[in-house]
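**Student:** With the input below, show me the fold.
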Amino acid sequence: MSRIDAASSTQLRRAVFSSFLGSLIEFYDFLLYATAAALVFNQVFFSDMDPLVGTVASFGTLFAGYLARPLGGILFGHFGDRTGRKKMLVITMATMGIASTLIGVLPTYDQVGAAAPILLIALRIVQGIALGGEWGGAVLLTAEHATSRRGLWASFTNAGAPSGMVVSTGVLALVAAGTTEAQFLAWGWRIPFLFSIALLALGLFVRLKVTETPVFADAAPAESESWPLLEVLKRHPRNLLLSIGIGFGAFVAQSAITVFVVSYAVQSGFERGDVLNALVVSSALAVAGILGYSALSDRIGRRPVMAVGAFGMVVVAFALFPLIDSGSWGLLLLAVVIGQAVIHPMMYGPLAALYSEMFATRTRYTGASLGYQISSTGAGATPLAFAALLAAGASPVVLSAVIAACCLITALCIWGIGETHRSDLTNP
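**Tutor:** Sure thing, here's the model as predicted:
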């Protein structure tokens, strides 16, 4: 191996590790909030409301972060397409870590009244903007360094999502197990958020060692380089719309299984720790699923893998709530493992490479980020909409039908794209 090849291989390994670790940290912070919103925030920041209404309000603050994600994709995508991927990734990581740490020291509603949920929403929006810029840059850091097996290497960024869920849910479960209910509500829930500052230091140390991607460094400026967003809207409108539809069902299913199910299962009589433990197991297994299905998509294509996942999730949607309503922890575990670790990774794993293959280099950060982050609003809306539907008296069958319909939209959009797994990222 020549020095150039060795250096390239070293940078690829660094890029993959940096993207995985950065994604883990970002999703640790972002999904920690989601789990806390399902279990704690309705009692800490909305304690003056009826419990069910407080849950809806808590999920509303969760949704605010998802609404902010497309803004982050546009903002960081703009500068990432103009000046490079690495600079933006350092900023997004620092922003997320600081916002999450500040959530850990927020006063409660009982202490400062309405100012508490207002501050919570403000920090959640900052989290959303940071994650909106993080994902696209992290995916491109690996995809544009890779010369082969792009699906596998890019999927390490997506593997950071369930890994972050494992760490965040595991830390919450440990704190919940080591404290009483009163202690957990008073101060225990803050510990995982304060832990963010240590993860931030580690992540920045690794990320600063990665070089800019060779694909970006060698690319010629786009015609409208000053405004990558306009270039995407002008030259790639169909790809942008398809990317939104492809991700939408995956995000709705993901949020239903990893966020709403936590609240639903606890309200159905399961112990908080038992639900969190089931989620930790399924999230850990999902990492293997994401990497495995993404590697498979390098061999047979993105479309067949993702289409099977979309249709499979239609079936899972109608089995999910009956299995939970059984009252059996074993069946709860089976439901979330099949949903999150077996079927959902088919839809979600190859998504990273697919999005990077749908846009040109000088608009790729903006295009991939915008498609991914707009579709992710489905994840933010799902717990809020489902909680509201149940509060209005809807049956869980209605919730299953919503998940199934969204996955069929994903399948339709997958059918509408051409196969991309052998495309050249340097092609303008």
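
**Student:** Only C-alpha atoms from now on, for both contacts and neighbour counts.
**Tutor:** Will do.

**Student:** Residue 164 and residue 158, how far apart?
**Tutor:** To residue 158, residue 164 is 10 Å away according to Cα to Cα, to the nearest Å.

**Student:** what do you get for residue 227?
**Tutor:** 27 Å.

**Student:** Between those two, point out the one with more neighbours.
**Tutor:** Legend: neighbour count by other Cα atoms under 10 Å for residue 227 and residue 158, higher for residue 158 (29 against 16).

**Student:** Skipping its backbone neighbours, what lies nearest that one in space?
**Tutor:** residue 349 (6.2 Å; Cα to Cα, 6 or more residues apart in numbering).

**Student:** OK, contacts around that neighbour?
**Tutor:** Neighbouring residues of residue 349 by Cα atoms under 8 Å, 6 or more residues apart in numbering: 155, 158, 159, 289, 290, 291, 293, 294.

**Student:** Compare those residues and tell me which has the most neighbours.
**Tutor:** In terms of neighbour count, residue 294 stands highest of the contacts of residue 349 at 33 neighbours, by other Cα under 10 Å.

**Student:** and that residue, how far is that from residue 408?
**Tutor:** The value you get for residue 294 to residue 408, if Cα to Cα is used, is 21 Å.

**Student:** One more: residue 92?
**Tutor:** 33 Å.

**Student:** Which one's more surrounded, the two?
**Tutor:** residue 92 (24 against 21).

**Student:** All the helices of the stretch 51-200 of the chain, residue numbers only.
**Tutor:** 51-83, 85-103, 109-112, 115-143, 150-177, 181-183, 190-194, 196-207 (DSSP state H, counting those that start in this stretch).

**Student:** Of all those helices, which one is nearest residue 317?
**Tutor:** helix 150-177 (19.4 Å; Cα to Cα).

**Student:** check contacts around residue 131.
**Tutor:** Residues in contact with residue 131 (Cα under 8 Å, 6+ apart) are 26, 27, 30, 69, 72, 92, 96.

**Student:** Could you also give me the structure for this second sequence? I'd like to compare it with the first:
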Amino acid sequence: AAPIALVILRFAQGVGVGGEWGGAVLLSSEFGDPRKRGFYASAAQIGPPAGNLMANGVLAALGALLSEDQFVSWGWRVAFLLSGVLVVFGLWIRTKLEETPVFKAMEAEQTRPTAPIREVFTTHPRALAAAILSRVAPDVLYALFTVFVLTYATGELDMSRGSALAAVLIGSSFQVFLIPLAGALSDRVNRRLLYGLSALAAGVWPFVFFPLTDGGSWPLLTLGVVVALGIHSFMYGPQAAFIAEQFSARLRYTGSSLAYTLAGVIGGAVAPLVFTALLDAYDSWVPLALYVALTAVVTVTGLCLGRDGDESEDTLEDVPATPSLEAPATTTN
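**Tutor:** Okay, here's the model as predicted:
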């Protein structure tokens, strides 16, 4: 019963994260300067590497303070219970939040959508496809270099799990700074171009990483993971702003959340399983690298389908009363 309950609860949590991500992105970007949307929206993107560091830091502390028998018996539960502190903190934040100026303008004009999911599918199909496809390569690359790399390092390179985990944590610590840097850079250069070049780098890097680490060197493994997560940062940093910009203001929350959830299913959720199956079937890293390269092509395709942002859509007077099909909203003043 315990594993079944855990899977069900994790599934519910995953659905919740999809909706929460869209809200977090819009709160951070719509309260900020539209000309710096990439930087402000990237605040939500720091969550995965920061959470990775916090979670593994707690486990490391428990491992140092408890014996192995104590950790297996009850210590692991402490980490789950401590996460409840974050839940309380999140609920407290919710009680203090106000709606964004863009949302308030729509509410005042009574232009809020009554069936937002249906409207997204019927009026923004290209935007939704672009947003979903753009997420695939970042999710798959992250799964490879934070999850599967632990299996690969221990099973194929004969390294200890602790050594592989240390490499991932070092890469994650760099991401905490690189993600907002990438978001800010995307405000100064074309966001889609920066995202696309990073996706191409993501498709190439596994062909370098696997031969680089073939000798089982921990410094080279760490270097490979740091570079990979750096490439991921330059996709993940601009990603939030890019996805939000695909939808008109009145459907931005729903469209972004749908894209995040659906892309997670076809991207990061299945990636570790695919990596494992490919390695078992071919006993070679080449199919894994080809898989990542394929996802890079998928993401570049999504970026080509997408559009560049329009700052005027966040001007209160310019919130559209009806959703545009695929083009940016036109101004009314």
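
**Student:** Name the nearest of the contacts of residue 131 of the first structure relative to residue 335 of the first structure.
**Tutor:** Relative to residue 335 of the first structure, and with distances defined as Cα to Cα, the nearest of the contacts of residue 131 of the first structure is residue 27, at 22.5 Å.

**Student:** Which position in the second structure pairs with the closest one?
**Tutor:** Residue 27 of the first structure maps onto no position in the second structure when the alignment is built from TM-score structural alignment.

**Student:** What number of residues are in the vicinity of the alignment partner in the first structure of residue 288 of the second structure?
**Tutor:** Residue 288 of the second structure maps onto residue 399 in the first structure, with residues paired by TM-score structural alignment. The tally of other residues near residue 399 of the first structure (other Cα under 10 Å) stands at 21.

**Student:** And the one 4 residues further on, by the same measure?
**Tutor:** Residue 403 of the first structure is surrounded by 25 other residues when neighbours are defined as other Cα under 10 Å.

**Student:** repeat for residue 8 of the first structure
**Tutor:** When neighbours are counted by other Cα under 10 Å, residue 8 of the first structure comes out with 16.

**Student:** With residue 112 of the first structure instead?
**Tutor:** Residue 112 of the first structure has 12 neighbours, counted by other Cα under 10 Å.

**Student:** And for residue 4 of the second structure?
**Tutor:** Per other Cα under 10 Å, the neighbour tally for residue 4 of the second structure reads 9.

**Student:** likewise residue 234 of the first structure?
**Tutor:** Applying other Cα under 10 Å, we find 11 residues neighbouring residue 234 of the first structure.

**Student:** Quick check: which element contains the equivalent of it over in the second structure?
**Tutor:** Aligned by TM-score structural alignment, residue 234 of the first structure pairs with residue 122 of the second structure. Secondary-structure assignment from DSSP states H and E places residue 122 of the second structure in helix 116-123.

**Student:** so residue 116 of the first structure makes contact with residue 109?
**Tutor:** Yes. Between residue 116 of the first structure and residue 109 there is a contact under Cα atoms under 8 Å: 5.3 Å.

**Student:** Disregarding residues adjacent in the polypeptide, which is nearest to residue 192 of the second structure?
**Tutor:** Closest to residue 192 of the second structure by Cα to Cα, 6+ apart is residue 303, at 6.2 Å.

**Student:** Just tell me what the one you found corresponds to in the first structure.
**Tutor:** Residue 303 of the second structure maps onto residue 414 in the first structure, by TM-score structural alignment.

**Student:** Distance from the chain centre to the one helix or strand that match maps to, please.
**Tutor:** Following DSSP H and E, one finds residue 414 of the first structure within helix 396-415. Relative to the centre of its chain, helix 396-415 of the first structure is centred 19 Å away, using Cα atoms, centre = their mean, to the nearest Å.

**Student:** what do you get for stretch 79-90 of the second structure?
**Tutor:** The chain centroid and the centroid of stretch 79-90 of the second structure are separated by 21 Å, computed with Cα atoms, centre = their mean.

**Student:** Which stretch of the first structure lines up against that stretch?
**Tutor:** Mapping stretch 79-90 of the second structure onto the first structure (TM-score structural alignment) gives residues 192-203.

**Student:** Report the buried residues of the matching stretch.
**Tutor:** Residues of stretch 192-203 of the first structure classed as buried by neighbour count (16 or more other Cα atoms under 10 Å): 192, 193, 194, 195, 196, 197, 199, 200, 203.

**Student:** And stretch 79-86 of the first structure, by the same measure?
**Tutor:** For stretch 79-86 of the first structure, burial by neighbour count (16+ other Cα under 10 Å) applies to 79, 80, 81, 82, 84, 85, 86.

**Student:** who's in contact with that stretch?
**Tutor:** 87-88, 137-138, 140-141, 207, 210-213, 216-217, 225-226, 228, 361-366.

**Student:** next one: stretch 183-200 of the second structure
**Tutor:** Outside stretch 183-200 of the second structure, the residues touching it (Cα under 8 Å, 6+ apart) are 35-42, 137-138, 231-232, 234-235, 237-239, 242, 293, 296-297, 299-300, 303, 308.

**Student:** ok, of these, which come out buried?
**Tutor:** Members of the contacts of stretch 183-200 of the second structure classed as buried by 16+ other Cα under 10 Å are 35-42, 137-138, 231-232, 234-235, 237-239, 242, 293, 296-297, 299-300, 303.

**Student:** How much space separates residue 82 of the first structure from residue 226 of the first structure?
**Tutor:** Relative to residue 226 of the first structure, residue 82 of the first structure is positioned 7 Å away (Cα to Cα).

**Student:** what does residue 357 of the first structure give?
**Tutor:** To residue 226 of the first structure, residue 357 of the first structure is 22 Å away according to Cα to Cα.

**Student:** okay, those two: which has more neighbours?
**Tutor:** residue 357 (24 against 14).

**Student:** Please give me every residue in contact with that one.
**Tutor:** Contacts of residue 357 of the first structure (Cα under 8 Å, 6+ apart): 420, 421, 423, 424, 425.

**Student:** quick one: which of the contacts of residue 131 of the first structure has the most company?
**Tutor:** Top of these by neighbour count (other Cα under 10 Å): residue 26, with 32 neighbours.

**Student:** What helix or strand is the equivalent of residue 310 of the first structure over in the second structure located in?
**Tutor:** Counting by TM-score structural alignment, residue 310 of the first structure lines up with residue 199 in the second structure. For residue 199 of the second structure, the element it lies in under DSSP H and E is helix 191-212.

**Student:** buried stuff in that helix?
**Tutor:** 191-192, 194-207, 209-210.
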